[in-house]
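> next one to model:
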Amino acid sequence: MSASARAEARRKAILSRGSDRLAKLTTSARGDDPAYMHDDPPLPSISTGLKTFVGEESSMPTPPNRPSPSPSPRAARTAPAAASTSPFAAAGSKANAAPDHPVWSEQQQQQFMQALMAASPLSRSPESLPGLTPTDVDPALPPMDNPLAAMLFPQGAGAFSSGPAGKAPAGAAPAPPPTRLQRLMPFVHLITMWCMLAYFVLYMEPKTLAEVGGSGIGLWRRWAELGESSPLGDVAQILRIQVMPFFWAFTTLQIVLHSVRIFSGFDAVQPPTLLAIALPHLPPPLPSIIVNGLKYLQMGSLFLDDLSGLVVGLGFIVLFSGWLAA
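Okay, here's the model as predicted:
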C-alpha cells in the first residue's frame, strides 16, 4: 500500500472516531441513552453435529442484532440518591400516600365484629340489615366462596335447620325472649326446696321423735344446739336423730321440677357465638352431642343451686332457733 493510501485510511479512521464521540456527547446532552455505532458480533451457530447428537433441532429464530445500550448518566446519578434516602423519609412518604381501600366494606366489618363479640345477627337476613345489600353478601354462594355470608347468615344456607328424626338440630337457633314464668323458675326452685325443708323440720321430724319417745327438749332448743355445741356426740344425744325419707323427697322434687322445665321448653340452651358458628360445619354426631351436653350441664348447675338453697335454709333455721330458744 502506498503512503497516500495509508494516510487516507488514517484520516478516515480519525474522522469516524470523532463522529462516534460527537454522537455520544449529543445523545448524553439530550438525556437519551447513547448507542454504540458498531454492531455486536454475531452469535455462534450450533453445529450440525451437536444437533444430531442431541436428537432435536432448535426452532428458535436467531435474535436480531441490536445496538447494546449503555447505562444512562441520569439514571446513574439518581440511583445513589435513591439508595441514600433515609428510612424515616420513606416512612413519611408512605404515610402521606393515599390509604389502601380494604376488600370488605365498613358495614361488613361491623357485622363481622358483632358476630365475634356475642352480638351476631344470626336470625337476620341480608335484607334486614341496614346498609348491607344482597349484592354485598350473597347467601346462595357456597361457604368456601362466601365465608362472610356463612359466618353472618348461617341459616340462609340451611345451617341451622333441623337435623334428622331423633337427633338434635345441627345448630342452635337464637332463643326467644324469656317469659315471666321462665324468669321466675329459679325462685320456684328455691321456694320448693325451702317448703320441703320446713315440712321436715316443723312436722316430720317432731312427729318421728314423738313416736320413739321425746327427750323433753323443745323444738327450737334442739335446733339451736347445732349452733352452740361442737362435739357431734352431744348433738346426737340431744337431737336423737331418726332416719327420715329426706333424700327420696329431694330426688322426687328434682325429677318433677326438671320434667316441668323440659316439657315447658325452658331447657333450651344458647351456645356461645363462636360455637354456634362452628356447629353447622361439624360432622353429624358432634352437634347433637354438644347441644345435649350443654343441656346436661345446665341440669347439673340447677341441681347444685337447689342443694345450696337447702344448706342456706338449714343455716337460717339454726340461726332463728337460737334467737327463739334464748
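> okay, CA-based contacts and neighbour counts for the rest of this
OK.
> for Phe187, give its distance to Glu8.
Note on Phe187: its distance to Glu8, by C-alpha to C-alpha, to the nearest Å, is 123 Å.
> and for Phe53?
For Phe53, the distance to Glu8 equals 51 Å [C-alpha to C-alpha].
> got it, and Arg261?
In terms of C-alpha to C-alpha, Arg261 sits 120 Å off from Glu8.
> out of these two, which sits in the more crowded spot?
Relative neighbour count places Arg261 above the other of Arg261 and Glu8, with 16 against 10, counting by other C-alpha atoms under 10 Å.
> please, which helix or strand holds that one?
Element membership for Arg261, per DSSP states H and E: helix 246-264.
> can you give me the helices for the chain?
Counting by DSSP state H, one finds helices in the chain at the ranges 3-30, 48-54, 73-83, 87-96, 106-116, 147-152, 180-199, 205-212, 219-228, 232-239, 246-264, 273-278, 285-325.
> so which bits of the fifth one are buried?
Okay, so that is helix 106-116. For helix 106-116, burial by neighbour count (16 or more other C-alpha atoms under 10 Å) applies to 108, 111-112, 115-116.
> this one next, for a side-by-side:
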Amino acid sequence: MADVVPDLEGFSGVVSARRGDEVLGEWAVGFADRTAGAPNTPRTRFGLASGTKTFTALTTLSLIGDGLLHQDTRAREILHDDLPLIADDVTVDHLLTHTSGIGDYLDEEVDALAPLSVPVQRLDSTPAYLPMLEGFPTKFRAGQRFSYCNGGYVVLAIIAERVAGEPFADLVRTRVFEPADMEASGFPRSDLLPAGTATGYKQDGRTNVFELPVVGSGDGGAHSTARDLHRFWQALLAGRIVHPSLVALLTERVTADAGDGLGYGRGVWLDAEDLIIAGGDHGVVAVSRHHPPTATTVTGLANVEVPTFARVRELMRAVTADGVVPAE
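Model prediction:
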C-alpha cells in the first residue's frame, strides 16, 4: 500500500481503505469547519446523503424478518388516506427496488439538486415530510422499470414508523447501527451538529444548512465515519444485522443495469463483485465500496461537491489488484 495514494486534488474529506481489522491507508484533507479552522480527521462524521437508503432498506428488511411487513405488503395498506396519488398496487418491494413508478418530490431524472418545496426547518421528523410528498402523479405502472425515487424511500420510512410504532431514526439505530457497532453514526440535526461532524460546503463556499432537511429521513441525512462504514459491511455479511437470507435479498441484482453499468438490489448498488453505498447532495458526497472476496472496504466521504465515485473505484482496484491475498 505504500505506493498506492488516491487522487486528493480538490478533495475535502476522508478516503479510507481497510481490510478486516487492518487499516491499509487513510487520508484526511481539508476542513470540517472552515470558520473554526477544524481539520477533517479519520474519525470525522460526514453526511451520507442517499447513502442513507441502504440503512432504510435494511431496516425495512428487518421488519420483514420480524413479520411486521412483507415484500408484497401494499403501501396503501399502511398509508390509508395519505398520499392518495400512490397507486393501489405499489408494494414495499417496488419501493425498495425503485420500480414503484410513483411521482418523486426530488426527481433525479429532472433535477437532482432542485430546491425543496417545504422550508427545510419544518422537516424535523419523518411525518413532517408528508406535505412535500403530496401531489406527484404516477410516472409508470408499478414494476414496469427502474427509476430512482427519493420519495419512495421516505415512504418506506413512514411505513416503517407506522408498523413498528417508533421514530424512524430510532429504528435505524436499534436495527442497524447498534448491531453493527456503528457508534459514531446517527441522524443529527443540521443546525446542531455534534462535535467532530463535518459541515457541508456548497461550491460557492456557503454551508448547506439552508438546502437540506434539518433532520434526515429514509432517503438521506444519516451521518457516519469511514470506520463505521467498514464495520457496517463486516456486520452485514456476518449476519449480525439481519438474517443471511435477508442479506441475500438486499444484494440480489434486481435491476441488471440501473445506469453507468451498475446493477441495483434493494438499497445497494452493485458493480461486478463490489457492493456500494453511494450518495450526493448539496455539500455532501459519500461512497463506500466493499469487495466481499477480500473483505476490503474503500470509502470516500467529502464535505464538498467533488467527484468521489471514480476515486473510490480506482483505489479499490489498486488495493485488490492481482497478488492481493484474500481475507480469511
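> quick check: TM-score for this pair?
Remark: TM-score between the superposed chains equals 0.20 [TM-score structural alignment, normalised by the length of the first structure]; 98 aligned residues with a C-alpha RMSD of 5.9 Å.
> helix/strand/coil for Ser62 of the second structure?
Secondary structure assignment for Ser62 of the second structure (DSSP: H, G, I helix; E, B strand; the rest coil): helix.
> distance check, it against Thr52 of the second structure.
Going from Ser62 of the second structure to Thr52 of the second structure by C-alpha to C-alpha gives 15 Å.
> the two: which is more packed in?
Thr52 (27 against 23).
> in what helix or strand does that one lie?
Going by DSSP H and E, Thr52 of the second structure is in helix 52-65.
> immediately after that helix, which helix or strand?
Sequence-wise, the next helix or strand downstream of helix 52-65 of the second structure (DSSP H and E) is helix 75-79.
> other SSEs contacting that following helix?
Counting contacts by 3 or more C-alpha pairs under 8 Å, 6 or more residues apart in numbering; DSSP states H and E, helix 75-79 of the second structure is packed against helix 150-164.
> elements contacting the helix it packs on?
Under the contact definition 3+ C-alpha pairs under 8 Å, 6+ apart, helix 150-164 of the second structure sits against helix 52-65, helix 75-79, helix 92-96, helix 168-172.
> give the buried residues for the third one.
Along helix 92-96 of the second structure, the positions that meet the burial threshold by neighbour count (16+ other C-alpha under 10 Å) are 92-96.
> show me what that helix is packed up against.
Helices and strands touching helix 92-96 of the second structure, by 3+ C-alpha pairs under 8 Å, 6+ apart, are helix 150-164.
> got the angle between the helix it packs on and helix 52-65?
30 degrees (axes from the mean of the first three to the mean of the last three C-alpha atoms, to 10 degrees).
> what residues sit buried inside helix 150-164 of the second structure?
Across helix 150-164 of the second structure, burial judged by 16+ other C-alpha under 10 Å covers 150-161.
> would TSV of those with distance to Leu246 of the second structure be doable?
Supplementary listing: the buried residues of helix 150-164 of the second structure in TSV, determined by distance: C-alpha to C-alpha, whole Å:
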residue	distance to Leu246 of the second structure
Asn150	22
Gly151	23
Gly152	20
Tyr153	18
Val154	21
Val155	20
Leu156	17
Ala157	18
Ile158	21
Ile159	18
Ala160	16
Glu161	20
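> quick one: Val298 of the second structure is in a strand?
Yes: counting by three-state DSSP, Val298 of the second structure is part of a strand.
> residue contacts, the residue lying closest to it once chain neighbours are set aside?
With sequence-adjacent residues excluded and distances taken as C-alpha to C-alpha, 6 or more residues apart in numbering, Val298 of the second structure is closest to Ala17, at 4.4 Å. Applying C-alpha atoms under 8 Å, 6 or more residues apart in numbering to Ala17 of the second structure gives the contacts 23-26, 296-299, 315-316, 319.
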